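Student: I'd like to go over a predicted model; first the sequence, then the structure.
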Amino acid sequence: MPRSRYKTLVDTFAVDIRSGRLPPGTRLPTHRQLATEQGLALVTASRVYAELEGMGLVSGETGRGTFVRETSLPPGQGISQSVVAAGMVDLNFNYPSLPGQADLLRQALRQLALSGDLESLLRYQPHAGRLHERASVARHLGERGLNVSAEQVLIVSGAQHGLAVVMMTLLKPGDVIAADALTYPGFKTLAETLHLEVLPIPVTANGPDLSALDKLCRSRPVRAVYSMPTLHNPLGWVMDTAQRERLVAIARQHDLMIIEDAAYAFLAENPPLPVAEMAPERTVYVSGLSKNIATGFRVGFVAAPLHWVAGFERTVMATTWNTPGVMTAIATAWLDDGTVYQLEAQKRADAQARQALAREVLTGLETVTHPSSYFIWLPLAEDARADQIAMALMREHVSVSPAEPFAITPHVPHAIRLALGSVDMDSLQQALLKVKRVVGYYA
């Protein structure tokens, strides 16, 4: 087949999709049907669909076929805050805040202004943070069941920066890292940027399929596993002690590093011990204060085996040099005086109230969540399409995330994630009612 005819067929499909003549959700002919209708070789028909998929116009789904995608859905939906327009109710991104937090910041700034240590905050800080501030973080982690010394802690510019520092230091391009088949989009972005190969661990109702992880390690040279054992984003699970022990056993058997992401762990009441406490010789614990204080409060921390700390310090130096001194001083003061624990308790209660409201409004829909989580995962009916539902909700001025940003498998489940923590309760109730109505319409 001449190249011009092949390109013409791709262009014809593209024009029909973009013009709406082939509306979102249209099931296209099978590869074999397209080959027969157009007089093509089967490999050429497959190439046509592959190019359309690469353009973001169609999606091929194992066992279902090839479908026209919702092309008017903003790119980056589920990752970028910039897609949320004015007047849009944001169930796409979480930035939970409580009344009175701005007053806490004003008071903290006044207290800092009266301190005798102010001038030192204007200078460069040690790359890992000042030792007394690292000690404050170590005491905080001890309250969570993770016993580490100040020397094992690094202060970083938010949990995402901490995750970047860890992966940049411990992994190199081409390394294989395993992660849950549905996982945090920020991890996916980092892995892609660092040219890592990410292998999916199938997910179950209560956590990752650890037998599948063990099998994966026997067939591929897996270097590390990225895990969110306490309040998983987006599925909300909390792995029990037996699951954590099994994960540790697999990691020791196959000599894996474990990256434990605990960004939302503060929301779980009385969780099991951190994986980092169970396997301190091979686990890096990453968390921060963006969710339990505020998303603009970019202070995070990494706790690691001592022999990795020097490498992490070099990476901090290469990326941000050090965490801003003023913000770190406020953060550690709030850790020391109990302000952080007070905010965490209030946010747990807030998340529980929002989950209770969601359970009431979404009665009759299948949901996957945790009673203290700020997320709800909403699987859709077999024939429903997440991109269509997300676009329909945008027309109703509600922004949600389809599953695609969270998926690391070729087959993306049709589901949406609802973030409950960014709007007031009345707006949340009205938005959830719209979600139920739109999902019901497409069911």
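Tutor: Perfect, thanks for sending it.

Student: switch to C-alpha atoms for all contacts and neighbour counts from now on
Tutor: Will do.

Student: so where do the strands sit in the stretch 51-200 of the chain?
Tutor: With DSSP state E, counting those that start in this stretch, the ranges of strands along the stretch 51-200 of the chain come out as 58-61, 65-68, 89-90, 153-156, 176-180, 197-201.

Student: swap that for the stretch 201-350 of the chain, sorry
Tutor: Taking DSSP E, counting those that start in this stretch as the test, the strands found in the stretch 201-350 of the chain are 222-227, 257-261, 283-288, 300-303.

Student: can you put those in a markdown table and add distance to residue 385 and mean neighbour count?
Tutor: Output for the strands of the stretch 201-350 of the chain, formatted as a markdown table (distance: least, CA to CA, whole Å; neighbours: other CA atoms under 10 Å):
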| stretch | distance to residue 385 | mean neighbour count |
| --- | --- | --- |
| strand 222-227 | 28 | 22 |
| strand 257-261 | 30 | 24 |
| strand 283-288 | 34 | 26 |
| strand 300-303 | 37 | 28 |
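
Student: second structure follows, compare the two:
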Amino acid sequence: MGTIWRPELVEGQGPKYKSVVATIRDGIDAGALKIGEKLPPVRELAWQLKITPGTVARAYTILTDEGALRAEVGRGTFVANPRAARISDAPIEIDVIPHSTEENNNPYNVSLFSPHLPCVGQDKLIRHLMAQVAANPPSGVMHYPSRDSARPARQAVLRWLEGTPLGPLGEKDIVLSQGGQNGILLVLQSILEGRKPTVLIEELAYPGFRRVAEMLRADVVPVPMDADGIIPEALEEITRTHDAQVLCTSPEVHNPTGGFTPVARREAIAAIARRHDMQIVEDDCYRMGVNRAPSYRMLAPERGWYVSSIAKTITPALRFGFAIAPEGKWSVLRRTAEHSFFGLATPVTDLCGLLLAHPQIDDLTEKTRQAFDKYVQSAVNILGGYDLSWRADVPFLWLRLPLGWRAGAFCQAAEAVGVQIRSAEEFVCRDARAPHAVRMAVNAGVSIESFEAAMTRLCQLLDNPPEQISV
């Protein structure tokens, strides 16, 4: 073990990982842990303290970030200079710096195609952790990615998902992906069989579902929906006429409408999936707040697949996502990923493992949510007189156009006044009829003044349609 230290968990309020941090600090201060001594492996210390390995791993990460400990690849974790813990006790000072984007240089042009995250300090934290990884990469720089090298990142994801109702879940159940879209691809590759499988999607759905299914030579069939999501009776009828293998859905934050599927509706959908032996893929990439209902993986643990990423909460730049298979099927999903690309680049998994386990990350994501809320409220204040669907914790709005406007024409008119938005046509199958509606993503990378000016220009267009249609 390298040391005769006999830890006793320091009791205190708050998360247990903080108690582990305090326990190790006390050991260093008391001289029981000397500079250069090796700490117990994560699982051994977890067993001694009767807590989870993830809790110990997070404490080790925090103390390593502070400089109190140092991690050496293949050797373990050692005590560094004990003064480093005292020097680095304060959190990283984070300055909120506006994004330097094209929109900043020309505030008249505002793109609302995709959500643009506000800069609330995550950029400085990422740069800090990138420098740390560059100075001493835990996974090295001369080896292929491996399951072991990515384990800290999977453990960090497990911690990130605390409170998400996913059913029994361990680190091995998590498969890392290159963003949420890649996660959907991995899941469908793991499920689909035969020469021409069928995939069901909502009649208004995230286009990535359709694109992945078509790339895998699957037929895509839309399912009618209402304000609560997929209509069970319509799903039952379609499953009788189509030998569908999988249903793709976004029940927590429906894209593009921002809708939510209540638990009773989810239970009915899960029951239909069981009767017809159909898998369910849940895309949870847009959720920023707490879950409002159990996931399909919890409601139907034998057939519920889950995909998410950090693109809408921390940054899309790292292309870091994850997929979770139903109980007992994790090995199939893992093989699909390993056979596709061997694993994410080790610097990315090293960085994201530190990032998701960092003690400041929860505060930063809450600041991101609050910033988006501010922009959403501004949009509602300006456009609230129209048929607008929105939620404070969702970074886009769904606008049903008034008589006189068609979606394509409205998007062209909006672009002419410097605002880019998405037509409902982008969210339906090619031969389907699209409603006259548009999705407006929140661009928090521009100033609130530029965003409100863009909303005002859209309001002026809505107030003055090119033609009035009598009914």
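Tutor: All right, it came through fine. Small disclaimer: the values here were computed from a predicted structure and weren't measured.

Student: can you give me the TM-score here?
Tutor: Once superposed, the chains reach a TM-score of 0.76 (TM-score structural alignment, normalised by the length of the first structure), with 358 aligned residues with a CA RMSD of 2.3 Å.

Student: ok so, going back, for residue 108 of the first structure, find the nearest of the strands of the stretch 51-200 of the first structure.
Tutor: Ranking those by proximity to residue 108 of the first structure (CA to CA) places strand 153-156 first, at 19.4 Å.

Student: that closest one corresponds to what range in the second structure?
Tutor: Under TM-score structural alignment, the match for strand 153-156 of the first structure in the second structure covers residues 174-177.

Student: what mean distance separates that stretch from the matching residues in the first structure?
Tutor: Taken over the aligned residues, the distance from stretch 174-177 of the second structure to the first structure averages 0.9 Å (mean CA distance after the TM-score superposition for the first structure).

Student: distance between that stretch and the chain's centre?
Tutor: Offset of stretch 174-177 of the second structure from its chain centre (CA atoms, centre = their mean, to the nearest Å): 12 Å.

Student: where do the helices of the stretch 301-443 of the first structure begin and end?
Tutor: 306-319, 325-337, 339-361, 386-395, 425-442 (DSSP state H, counting those that start in this stretch).

Student: and the residue nearest the centre of the first structure, how far from residue 217 of the first structure?
Tutor: The first structure has residue 184 as the residue nearest its centroid, 2.0 Å off, counting by CA atoms, centre = their mean. Computed as CA to CA, to the nearest Å, the residue 184 of the first structure to residue 217 of the first structure distance reads 22 Å.

Student: that older thread, check contacts around the residue nearest to the centre of the first structure.
Tutor: Contact analysis of residue 184 of the first structure by CA atoms under 8 Å, 6 or more residues apart in numbering lists 233, 234, 406.

Student: doesn't residue 183 make contact with the second one?
Tutor: Yes - counting by CA atoms under 8 Å, a contact exists between residue 234 of the first structure and residue 183, whose distance comes to 6.7 Å.

Student: contacts for stretch 375-391 of the first structure?
Tutor: Stretch 375-391 of the first structure is contacted from outside by 24-25, 69-70, 72-73, 233-236, 365-370, 399-403, 413-420, 438-439, 442-443, using CA under 8 Å, 6+ apart.

Student: which ChimeraX command selects the buried ones in those?
Tutor: A single ChimeraX command selects the buried members of the contacts of stretch 375-391 of the first structure (16 or more other CA atoms under 10 Å):
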select :24,25,69,70,233,234,235,236,367,369,370,399,400,401,402,403,413,414,415,416,417,418,419,420,438,439
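
Student: rewinding a little: buried deepest among the helices of the stretch 301-443 of the first structure, which one?
Tutor: Most buried of those by mean neighbour count (mean count of other CA atoms under 10 Å) is helix 386-395; its value is a mean of 22.

Student: average offset between that helix and the second structure?
Tutor: Here the mean offset of helix 386-395 of the first structure against the second structure after fitting is 1.0 Å, by mean CA distance after the TM-score superposition for the first structure.
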